[in-house]
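# Quick one: sequence plus predicted model below, questions after.
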Amino acid sequence: MLASLSIKNFALIEQLEINFSDQFSIITGETGAGKSILLGALGLVLGKRADLTSLKDKEQKCIIEAQFQISKYNLQDFFATNDLDYEEITIIRREILPSGKSRAFVNDSPVNLTELQDLSEYLLDIHSQHQTQELSSEAYQIQIIDAIANNQPLLLNYKQNLAQYKSAKNELKKLHAEKEALSKEQDYNSFLLEELLLANLKTGEQEELESVSEKLNNVEFIKESLDKSLALANDEQLGIIQNLKEVKLSLQKISGLSSEFQDFFERVSSTLIEFEDVFIELSQQAEKLVNDPEKLELVNQKLQTIYSLQKKHQVESVADLLVIQTNLDNKLVLVDDLENKILKIENTLNESILILDKIASQISQNRSKAIPVLVTQINEILVQLGMPNARFQFEISNTKNYLPLGKDEVQLLFSANKGTDFGLLKKVASGGEMSRIMLAVKAILANYSKLPTIIFDEIDTGVSGEIAHKMGDIMKRMSSKMQVFAITHLPQIAAKGNQHYKVFKSSEGENTISELKLLSQDERVIEIAEMLSGKDISDSALNHAKALLN
């Protein structure tokens, strides 16, 4: 329940602190006195957006703080889920800074507006004339039926599965788009990959083939150079090997005379060994070197294949071509992977459909059972409210679509008088009838809801006299199950309250402020008498007011 409200620097309110009881509270006041300001302040606490126009003094911040007694309403899980400190007396504070920025706190922990709005759904329902019009909306009508049908657990399960279904459906759509894009390239990618695989490319192959090609293209020149080199090295008289052997022999004779000569001898010996190795290898090269036009043709063909592939793929090495080959292979494998993923998600969707259909069917069955109960209860209350011939009819039809609240579409049909045909509620009900129907709905929901507080903002629009009395009685009975506020212009309703608050304006120089005051019993008599007869209160109005209060 709303235990207290503190407002500072908001609209016409400089400073206001007020405590509330858990019973039936009345709020009255002249038009423009500030009743809408109170609702606006509560709206900010419940998560509505704010702006600088809300500040009375644009140089000071606005602070609105509401205390809620929530010990009876099992909200611990909500606080734990949102990582908030649970307190039996929970304090919600909203601050609007002169810069235009706003901040919100729950038990001194900062929260965003979405979290505040989510919490407010468990705390307070402000029923305005706008909400009376919501009675014509299909979504609101379904919510009323679901409250009677106790469909909340099923709806929670349905919404969770629906979210998973929509997520899987979006993922499936995304995968199909990816597959379509890849499939368009698949044939060409397959061709490119096959071309690269046929080339049988190997790392370092290009350099090796270019070297072989260079040799085969210069066989005669190489052979001539090798033969000349071998002849110079191995001539029996003037050959380099023979001369090195003689030098080695001469140095050997004197190598024992000094370390320097020994060093010269060893160096020449090493040179001779190295040169003889070179000679052997040159000889082997000369023996292997043959003019092989067929091999040259094959080498050049392979090189031409490599050069052509490099040009096509705009790269400069076989290594780059091998990377492209791997990527193409991966793309083709990805198509297969996508098909497997698509199949898996399609199976998931089919399972989700079975689950959703089962839950939606149970929701629909519960609604069908609840509708006669709801219609009977509404009619009983409307008889009390002067509508004995009112008739309701809910038409419920099942669709193939998964809607936010199941697969049902609902139309509420209404007839106010005998002999008149049923019509859509929004088209055939008057403003006064809509107010009474909404009050009947709220009174019924009070028996099924655990909502702590409801505020009726002029739900008595379009009614008067005995009907107003009955409306007041119904709200009074509702207050035995929840905290009820009624903002009213009707004295018949005002007299029903356990507490009566008056909103009024006062002036201090050129400054106008709104204030809220809890009326004493004598002040209530005067206020209700004034509501009956205006500013000039007659004895008759005073007596009438006392009678209403008694």
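Received, thanks. Numbers count the residues shown, from 1 in each chain.
# Could you use CA atoms for every contact and neighbour count after this?
Fine.
# my guess is Ser449 is in a strand, correct?
No: looking at Ser449 with DSSP: H, G, I helix; E, B strand; the rest coil, it is coil, so not inside a strand.
# How about it: what's its closest non-neighbour residue?
Ala147 (7.3 Å; C-alpha to C-alpha, 6 or more residues apart in numbering).
# adding another structure so you can compare the two:
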Amino acid sequence: MIERLYLRELVTFSEAEVEFEKGLVVFTGPSGAGKSVLMSAILASFGHSTPGAAALCEVNLAKPLKLESEAYSLEEEVTIKTVKKEKVRHYIDGQNISKKALGELFAPYVQYLSVRDKGGFESEKLLAMIESSLLAQDKRYKKLSKEYKKRYATYKNQLLKLNKIREDEAKLTELIEFARYEVEKIEKIDPKVREDEELMQVKHQLSRIDKIKEVMQHATAIFDAESSVQEVYRLLDKDASVFTDALNQVRADFEETESLAEELEEMDVEQILDRLSDLTALKNRYGSVEEALRYKEEKKKELTGYENIEQDKSMLENFIRMEAGELNILAQQLSRYRQKEAVEIERKLSDYLAALKLPALAFTFTAKPFDESGSDICDVLLGGSRADTLSGGEFNRVRLALMASTIGKENRGGVLILDEIDANVSGDESIAIAEMIAQLSKVYQIFAISHQPHLSAKADQHLVVNKAAQKSEVRSLDDKERIDEIARIIAGENPTSQALEFAKKLRN
């Protein structure tokens, strides 16, 4: 519950501080005094869009039992502060928070009903209400709903994958063709590691072989003097082995060179140059022969992956076709539960609606392609009239009836803010609305602006807002002041004795 409101510099309020009680809190006072300004300050503190902002607004409240946040550390006594300087900033327990995050955090705990608001009867909200009622009392439905949502989430995920594959099919064909082209191009050349280095060496040798052969023809004359040199060593009684070994090595080298020359002469020079050109092209594109070979293996893996994608597509199509059939069956089962529960809600609502001077309400169900919520579109008829044709007053009386009929089920309590919800209604309707709101105040802390005596008389706390010299103030009334204020609501600024007596009667 909200325990305290403090604000400074808001429209005609220089400063205001109010401590609130549990149950029904009613604001009354002359038109234009500032009741809606105070209500808008409370709403703005919970992230609702309202005109204007106070220089400072501070709301203290007891933390709702199930209110938790991973983003913010919350005290048992929560403080929400709104500060307006150059721009409006929001804080919760001293931590900066956006208006949107504030609204989302308190959406389940702070509800707002205005006579100008005709929301709340959208299909998803009606289904959520019926679902909440079922989940609270039917274990079979709870299990069925859990299974449906789990399987639908899997189905949706797989459907997204399939759609992605289908969107990429044109690109996939291009990717497959490109990968095959790259692999075939490298495989056609079939490069070997270090082959380019070896061919470059052969090319270098080919460029020198004619010169080597020419020089060797003159150099072989060295062997003509071999025997003479050995004879000199013998006559000198010296060891000729060093000379002999050296000359044998020269002979071996010359023979190897001649053999290489013969091999080179048999080689196809053009073929070698073409091979080098291919290898150089690979190196220029991929960096090295090793990189080209690695790239080829990567493309081969891609081709295998693309083949798997085709298989995945076929498997996904089969899964989705079969799962769609199963989900349709589950959605129909959910619909049967919902329609049965809707009849039960209609029965429970009948007395509340009758008390509010409203005709009976009926839920209508229309089938749609299944989605996360099932296959139902839900609407309501009030005495044969569709929801979008109801007046704002009728809307809010129906919503009050729905709230009252579900107390103890999905309603978790919290704060309910009502803006002139009993405006423009007859006396009997005003009494019925006051009775309904009083019943709801056993679960909710309710803030209501009212110009009717019956709701004011039911209040657990009655606040009056007055304005003098363009300055507004708010204060809580004692018992005598409450009777006087109710009499003013009945008969105007100068109430009659009959109005005072009627006010006393309403309070008793």
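Good, I have the coordinates. These figures come from a predicted structure and were not determined experimentally.
# Overlay the chains and give the TM-score.
After superposition, the two chains reach a TM-score of 0.84 (TM-score structural alignment, normalised by the length of structure 2), with 501 aligned residues with a C-alpha RMSD of 3.9 Å.
# what sits against the residue mapped onto Leu490 of structure 1 from structure 2?
Matched to structure 2 by TM-score structural alignment, Leu490 of structure 1 sits across from Gln452. Shown in contact with Gln452 of structure 2 (C-alpha atoms under 8 Å, 6 or more residues apart in numbering): Asp422, Ala423, Ser430, Ile489, Ile490.
# likewise Lys171 of structure 2?
For Lys171 of structure 2, counting by C-alpha under 8 Å, 6+ apart, there are no contacting residues.
# ok, so what distance separates the counterpart of it in structure 1 from Lys173 of structure 1?
Applying TM-score structural alignment, one finds that Lys171 of structure 2 aligns to Ala181 in structure 1. Counting by C-alpha to C-alpha, to the nearest Å, the separation of Ala181 of structure 1 from Lys173 of structure 1 is 12 Å.
# Kindly report the same for Leu113 of structure 1.
Counting by C-alpha to C-alpha - Leu113 of structure 1 and Lys173 of structure 1 are separated by 33 Å.
# Give me the more crowded residue out of those two.
Leu113 (19 against 13; other C-alpha atoms under 10 Å).
# Touching, the more buried one and Ala50? I think so.
No: using C-alpha atoms under 8 Å, Leu113 of structure 1 makes no contact with Ala50, being 10.5 Å away.
# ok, the closest residue to Arg8 of structure 2 other than its chain neighbours - contacts?
Leaving aside its chain neighbours, Arg8 of structure 2 sits nearest to Glu15 (4.3 Å; criterion: C-alpha to C-alpha, 6+ apart). Residues near Glu15 of structure 2 by C-alpha under 8 Å, 6+ apart: Tyr6, Leu7, Arg8, Glu9, Glu473.
# Can you list which of those residues carry over to structure 1?
On the basis of both residues aligned by TM-score structural alignment, their matches' C-alpha atoms under 8 Å, what survives of the contacts of Glu15 of structure 2 in structure 1 is Tyr6, Leu7, Arg8, Glu9.
# how far apart are the one helix or strand the second one maps to and its match in structure 1?
What it means is Leu7 of structure 2. Applying DSSP states H and E as the criterion places Leu7 of structure 2 in strand 2-10. After superposition onto structure 1, strand 2-10 of structure 2 sits on average 3.0 Å from its aligned residues (mean C-alpha distance after the TM-score superposition for structure 1).
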